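1. Could you look at this predicted model? Sequence included:
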Amino acid sequence: MDGGPLIDSHCHLDAAEFDPDRPAMLARAREAGVTTLVVPAVERANFGAVSALCREYPECRPAYGIHPMYVDRAREEDLDVLRQTLEREPAVAVGEIGLDRFVEPRDDARQEFFFVEQLKIARDAGLPVILHVRRAIDPVLKQLRRIPVRGGIAHAFNGSRQQAEEFIRLGFKLGFGGAMTHPRALRIRELAASLPLEALVLETDAPDIPPEWLGRGRNEPAQLPRIAAVLAQLRQVNAREVAAATSLNVRKALPGLTDTV
């Protein structure tokens, strides 16, 4: 891909899937032109791992939060730990937080409680949020209208145009990644092609959501240039324009990122 430097706005590089080859995986990302990587935590238990990873690899930047799929083992005091972590550690966002209406069984009320409390923490800290919105976009938007925060990113966006426009109105960017590369993902591809480019950011969600050419294989940030090339093809623009625009969009969404690209 003849593009410029890229930011991976969402990748879980502390995941056990990367334990065998993490340094090599990050070297591949650098060689591919991925200069900055945002690493969201998912629960109190991995705050330390995310922090240590980002200290060891300066191109990685942390976010801290409790993911909706981990609230069953979260406790209310974890919210205090989150506040303390944000006071002590440099973070680009509160995340990954939100709601998930896909996985069964689940406790919707418990998800809602932790989401609302973390929105309040983000609001009070003046931080943007990184949102998990799977099959839960309308209830997420409802809470964002109640508890205004400093924008952020709706990760792995897979909603309607009307929902996309509402996120944009509220100051959010929309994350597109591996799902967009699948030819049968018609709605995602149409939105990626037609939404304003200034509303889009690129992500891998590594090790998850692999692009079409990996099948069920492990995803990693080095795949981002090919994902960006798909976006460029869908929009009928050159890859360098996509790289420049999406990287700028991440920095606008997450102002705590240093200007590394």
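-> All right, it came through fine.
2. CA only for contacts and neighbour counts going forward, please
-> Noted.
3. Do a quick rundown of the helices in the stretch 101-250 of the chain.
-> Here the stretch 101-250 of the chain has its helices, by DSSP state H, counting those that start in this stretch, at 108-125, 137-146, 161-169, 186-194, 224-235, 239-253.
4. mind checking which of those is nearest residue 30?
-> helix 224-235 (11.0 Å; Cα to Cα).
5. Show me what that closest one is packed against.
-> Contacts defined by 3 or more Cα pairs under 8 Å, 6 or more residues apart in numbering; DSSP states H and E place helix 224-235 against strand 6-8, helix 186-194, strand 200-202, helix 239-253.
6. Is it possible to get CSV of the ones you listed that adds mean neighbour count?
-> Formatted as CSV, those follow (neighbours: other Cα atoms under 10 Å):
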stretch, mean neighbour count
strand 6-8, 30
helix 186-194, 17
strand 200-202, 29
helix 239-253, 22
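7. wait, which of those is closest to residue 56?
-> Among these, if distance is taken as Cα to Cα, the winner is strand 6-8, at 17.6 Å.
8. If you count contacts, what does the closest one end up packed against?
-> strand 34-40, helix 224-235, helix 239-253.
9. then this one, side by side with the first:
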Amino acid sequence: MTLMHDTVSGWFDSHCHFDFACLDDERDEQWALAQRLGVRGLLVPGVQRSQCEQLAVFCRQRPFYYALGLHPYFIAQHQQDDLNWLEQTLQDQLSGQKLVALGETGLDWVLATDATQREEQWFWFRAQVMLAKKYQLPLVLHIRGAHDEAVSYLRQQQFPCGGMVHAFSGSEQQGRAWRKLGFRLGIGGAMSHPRAHKLRRTVASLPLDCWLLETDSPDMKPAFWGPDNNSPASIPLLAAILASQHHLSLPVLAVQLEQNLRQTFPRMMAVG
């Protein structure tokens, strides 16, 4: 751990639900620990309107950035007017430096068990893609079981802003298709589990230019993580796993990940 902190300029958690209430009693402690281990900042995605309404204040005094979006997991809570609210809030907050993307949005065929539910997800996804295109924002995407469909749609729309596919678990071919569209792939605790052989092969086979590190805290716990909730403090150990898959030193990895981050979220200023 000390070696990681001393030899790299810092790590960034590119997808972290650090505002969730389950972290309220431990947030300050976990962030202090993460900073001691060399984590310099994080990106908090939006998932539903009531939570998005708090993000600007939550991130204001910290080296945190945020995205605004409506997640397919919370589709039952979304109201038609939330899209009007989202567009107005994008207009109001784009003048700041903390809003860097639109999301978390996407398609999750694990959650959608019939055609009606899939069409409902498509409605919210299409609407948010159009907003991201209108306001020239990258997307933060949640995609499960629908990589080919999402890639095809964004290609048809000639979406120009790229973004991040969070918690990527697709194939090497799908990963290359995303990268060709200008997206990078989020990787975190899933690659640490003993049975994740296929995912680690995909991580190793795709260029380092494809990847961003994330925790998805408080979820997506790595195999080595003991506490109930995941934390951005796990990022340095995830970095060590990613470096080993590509046979790189940690300083070289840190430089590449920083470049990936800045290219993916160009509105992001220097962290820290």
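-> Yep, it's here. Keep in mind that this is a model prediction, so the values were computed, not measured.
10. Any idea what the TM-score comes out to?
-> Overlay of the two chains. TM-score (TM-score structural alignment, normalised by the length of structure 1): 0.95; 260 aligned residues with a Cα RMSD of 1.5 Å.
11. returning to what we had before: could you dump the helices and strands packed on helix 224-235 of structure 1 into TSV with distance to residue 88 of structure 1 added?
-> Compiled in TSV, those are given as follows (distance: least, Cα to Cα, whole Å):
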stretch	distance to residue 88 of structure 1
strand 6-8	24
helix 186-194	37
strand 200-202	28
helix 239-253	22
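12. Identify whichever of those lies nearest to residue 104 of structure 1.
-> Among these, helix 186-194 sits nearest to residue 104 of structure 1 (Cα to Cα), with 24.0 Å.
13. how big's the offset between the closest one and structure 2?
-> Helix 186-194 of structure 1, aligned to structure 2 and superposed, deviates on average by 1.2 Å (mean Cα distance after the TM-score superposition for structure 1).
14. residues in contact with that helix?
-> With contact meaning Cα atoms under 8 Å, 6 or more residues apart in numbering, helix 186-194 of structure 1 is reached by 157-161, 176, 179-181, 183, 200, 231, 234-235.
15. Look up how far residue 157 of structure 1 lies from residue 134 of structure 1.
-> 8 Å (Cα to Cα, to the nearest Å).
16. who's more crowded, these two?
-> Between residue 134 of structure 1 and residue 157, counting by other Cα atoms under 10 Å, residue 157 is the more crowded of the two (26 against 19).
17. wait, doesn't that one sit right on residue 177?
-> No - judged on Cα atoms under 8 Å, residue 157 of structure 1 makes no contact with residue 177 at a distance of 9.0 Å.
18. Counterpart of residue 86 of structure 1 over in structure 2?
-> Counting by TM-score structural alignment, residue 86 of structure 1 lines up with residue 90 in structure 2.
19. That match is in what secondary structure piece?
-> helix 81-93 (DSSP states H and E).
20. list the buried ones in that helix?
-> Judged by neighbour count using 16 or more other Cα atoms under 10 Å, the buried positions of helix 81-93 of structure 2 are 82, 83, 86, 87, 90.
21. quick one: contacts of it?
-> 49, 68, 69, 99, 127, 128, 131, 135.
22. Serialize the helices and strands packed on strand 6-8 of structure 1 to CSV and add fields for distance to residue 261 of structure 1.
-> Formatted as CSV, the helices and strands packed on strand 6-8 of structure 1 follow (distance: least, Cα to Cα, whole Å):
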stretch, distance to residue 261 of structure 1
strand 34-40, 7
helix 224-235, 15
helix 239-253, 7
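23. just so I know, which of those lies nearest residue 4 of structure 1?
-> Here helix 239-253 is closest among these (Cα to Cα), at 5.2 Å.
24. To what extent does the closest one diverge from structure 2 after superposition?
-> So helix 239-253 of structure 1 averages 1.3 Å relative to structure 2 (mean Cα distance after the TM-score superposition for structure 1).
25. Between helix 224-235 and that helix, find me the angle.
-> Using axes from the mean of the first three to the mean of the last three Cα atoms, to 10 degrees, the inter-axis angle of helix 239-253 of structure 1 relative to helix 224-235 is 110 degrees.
26. Helix 239-253 of structure 1 packs against which elements?
-> strand 6-8, strand 172-176, strand 200-202, helix 224-235.
27. how far away is the alignment partner in structure 1 of residue 25 of structure 2 from residue 248 of structure 1?
-> Using TM-score structural alignment, the partner of residue 25 of structure 2 in structure 1 is residue 20. From residue 20 of structure 1 across to residue 248 of structure 1, the span is 32 Å (Cα to Cα).
28. cool, and residue 146 of structure 1?
-> From residue 146 of structure 1 to residue 248 of structure 1 the distance is 28 Å (Cα to Cα).
29. What of residue 79 of structure 1?
-> 31 Å.
30. Residue 64 of structure 1 too?
-> Residue 64 of structure 1 is 22 Å from residue 248 of structure 1, by Cα to Cα.
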